[in-house]
Each structure stands twice: as structure tokens, then as C-alpha cells.
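**Student:** Here is my input, please return the structure:
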Amino acid sequence: MERGGPVVVEGPVEVVLEDGTVARSDRFAVALCTCRRSRTYPWCDTSHRRREHRGPTEGDRP
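**Tutor:** Next comes the predicted model:
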């Protein structure tokens, strides 16, 4: 599992969200978002890749 990345589970899947609604997928495998940046939450849309936080590097120091 990639840190901050999705959790891939075998489908079909039903996910109960915090507000009580149920998200369903009939796919044979689905990626669940763990970073909460996805516009298609609870499904991963790879938003975690676009906002990787990287610490300072040698070139960034004054």
C-alpha cells in the first residue's frame, strides 16, 4: 500500500459514509480513497498523487 494512497479491495463493494448514505460499486476491484482529496470520494481518483508533500531538500535550504 502506498502511503496516502488508496486501499484496493475486491468487489462488489458497499461503503456506508459518515452521513449514512451508501456508495456502491459492482466492479471486480475498486480503490477506496484514504486521503479524502478525491472528487469521487469514497472512490480514489488519484488526487493523492497531485498533492504529494515533500520535505525540504538540500537545494531548498538558504
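
**Student:** Only C-alpha atoms from now on, for both contacts and neighbour counts.
**Tutor:** Noted.

**Student:** distance between the ends of stretch 5-23?
**Tutor:** 19 Å (CA to CA, to the nearest Å).

**Student:** Another for comparison:
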Amino acid sequence: MTEPDEQPAQRWDDQWADQPAAGADEPVSITAYPNGPLLVRGTFEIRTPTGEVIPPRRKTVALCRCGVSTLKPFCDGSHKAIGFKTEQEPPAPQPPLTD
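**Tutor:** Predicted coordinates for the structure are as follows:
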């Protein structure tokens, strides 16, 4: 039998498995899915407020926007169960930042 904590991660895998993963040298891209998570692709680090690295386990991850995920900061699909709705579409893409 699958543990409850494993089920949300499986939903994430099923939902986003067809998304292409970024290569090691690709810049980070973040896609805001309407009524869903932020999909982050590329080479990146996620850190806690104390600076500890949270291993992403994938080159493409979905970050929670609804605040209900049991896998925070990662999405577990809870946004569907609570009917999470984004207030508006994300703004138009901005040009990349330069050093």
C-alpha cells in the first residue's frame, strides 16, 4: 500500500511527466500555469530561509502557489482539490536580466 505522503508526489509525476527537462547549461525558466503551480526548468538551487539546499530531485520541478501542498515548496496537486484559481494571467515575459 502506498503511504499518503507518496501519493501527492505520484500525482506530480503523472501531471508533469511530459514536460521536457532542461539541460545542465540551460538558463532557468519559470512558467506560471493558470490555476496551478510554477514550473521551474534549468539548473537551479532551492534554499530554506537558513540557506540549506533543498534537493529538487528533478531538473524540472513544480512549485506550489496555492499554499496547501503537503510537499512544500513543491506542488502535490492540491490546487485541484481546493479549486485554486489565479487572479489574473501572468504579465507578458520580460527581457532576460544581464550582468
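
**Student:** what about the strands in structure 1?
**Tutor:** In structure 1, the segments counted as strands under DSSP state E are 7-10, 13-16, 22-25, 29-32.

**Student:** Would you mind pulling up the elements that the first one packs against?
**Tutor:** For strand 7-10 of structure 1, the elements it packs on are strand 29-32, judged by 3 or more CA pairs under 8 Å, 6 or more residues apart in numbering; DSSP states H and E.

**Student:** Tell me who's in contact with the residue positioned nearest the centre of structure 1.
**Tutor:** Centroid check for structure 1 by CA atoms, centre = their mean gives residue 33 as the closest residue, at 2.3 Å. Residues near residue 33 of structure 1 by CA atoms under 8 Å, 6 or more residues apart in numbering: 5-7, 41-45.
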